[in-house]
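**Student:** Could you look at this predicted model? Sequence included:
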Amino acid sequence: MALEYSNIFDAITEDAAEASELQTRSDLMIAIRDIVNAKGWDQKQAAAAMGITQPRVSDLVNGRIEKFSIDKLMTCLYKIGFRFKPHYENEQLTMDVQIVTDNQRPSAMA
């Protein structure tokens, strides 16, 4: 008998909402790792861009999912230039990804 899962996290929890959250965090971590790799950043450069420490970047790129919330991952994505924009229309939910330019981000100096 073969087990089949549409979400690998269904195998470790019976709570569908928890499995969905784990999958979302995993998807975001993979996307961030791919962006870091595409930009050719080392972990120190990635840390500076995302406003986190180098050990946290190591946790992120090595898939230590338990160390990151969806909120933190979304903040990291924003700091490296991406933002999700959900739209609901005609009973359909879609998600756009917007590129965030430096002039759209608030200045770090206040």
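**Tutor:** Received, thanks.
**Student:** CA only for contacts and neighbour counts going forward, please
**Tutor:** OK.
**Student:** buried sites along stretch 59-73?
**Tutor:** With burial defined by 16 or more other C-alpha atoms under 10 Å, the residues of stretch 59-73 counted as buried are 59-61, 63, 65, 68, 70, 73.
**Student:** quick check, nearest of the residues you listed to residue 86?
**Tutor:** For the buried residues of stretch 59-73, the minimum distance to residue 86 (C-alpha to C-alpha) is 15.3 Å, reached by residue 70.
**Student:** One more to weigh against that first structure:
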Amino acid sequence: MRHVTKPEANLFAELGFNAEEARQYQAGSQALIGQTLELKQQLMDELASWIEAHHLRHAEAAEILRVTRPRVSDVVNKKTSKFTIDTLVEMLARIGKPVKLVVG
């Protein structure tokens, strides 16, 4: 037997949590996903700005960042789902822009 959860469904409700718990867990999960996306976008913005400021072609940036040219295109086009935060932090470190974390 195979079950597919629809994108708009509450996964926590489908896992058997009561309605209130499922709503709370879903809201918390969405908040964390939003925070992760925001962080990835900030890191990608920094990389894209650096590429633009140095007037680099994607192939040149790829060589410096030690990634493929399509990966540079993905950064510039903000394809957040294709990157982990770790990968973006490593790329920034390679160009002399170490990331510092501030927990607020």
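**Tutor:** Here it is on my side, so go on. Remember, it's a predicted structure, so these values are computed and weren't measured experimentally.
**Student:** follow-up on the earlier one: export the buried residues of stretch 59-73 of structure 1 to TSV and tack on secondary structure?
**Tutor:** As requested, the buried residues of stretch 59-73 of structure 1 are arranged in TSV below (DSSP: H, G, I helix; E, B strand; the rest coil):
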residue	secondary structure
59	helix
60	helix
61	helix
63	coil
65	helix
68	coil
70	helix
73	helix
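**Student:** out of all of them, which helix in structure 1 is the longest?
**Tutor:** Criterion DSSP state H: the longest helix present in structure 1 is helix 16-39.
**Student:** immediately after that helix, which helix or strand?
**Tutor:** Per DSSP states H and E, helix 16-39 of structure 1 leads on to helix 43-50 as the next helix or strand towards the C-terminus.
**Student:** how about that next one, aligned to which bit of structure 2?
**Tutor:** Aligned by TM-score structural alignment, helix 43-50 of structure 1 corresponds to residues 58-65 of structure 2.
**Student:** Buried residues, the matching stretch. List them.
**Tutor:** Residues of stretch 58-65 of structure 2 classed as buried by neighbour count (16+ other C-alpha under 10 Å): 58-59, 61-62, 65.
**Student:** what's the helix or strand for the spatially closest residue to residue 65 of structure 2 that is not a sequence neighbour?
**Tutor:** When the adjacent residues along the chain are set aside, residue 65 of structure 2 lies closest to residue 91, with 5.7 Å between them (C-alpha to C-alpha, 6 or more residues apart in numbering). With elements delineated by DSSP H and E, residue 91 of structure 2 resides in helix 85-94, which encompasses its position.
**Student:** how far apart are that helix and its match in structure 1?
**Tutor:** Its matched residues in structure 1 lie on average 0.4 Å from helix 85-94 of structure 2 after superposition (mean C-alpha distance after the TM-score superposition for structure 1).
**Student:** Could you figure out how far that helix is turned away from helix 58-65?
**Tutor:** Using axes from the mean of the first three to the mean of the last three C-alpha atoms, to 10 degrees, the inter-axis angle of helix 85-94 of structure 2 relative to helix 58-65 is 90 degrees.
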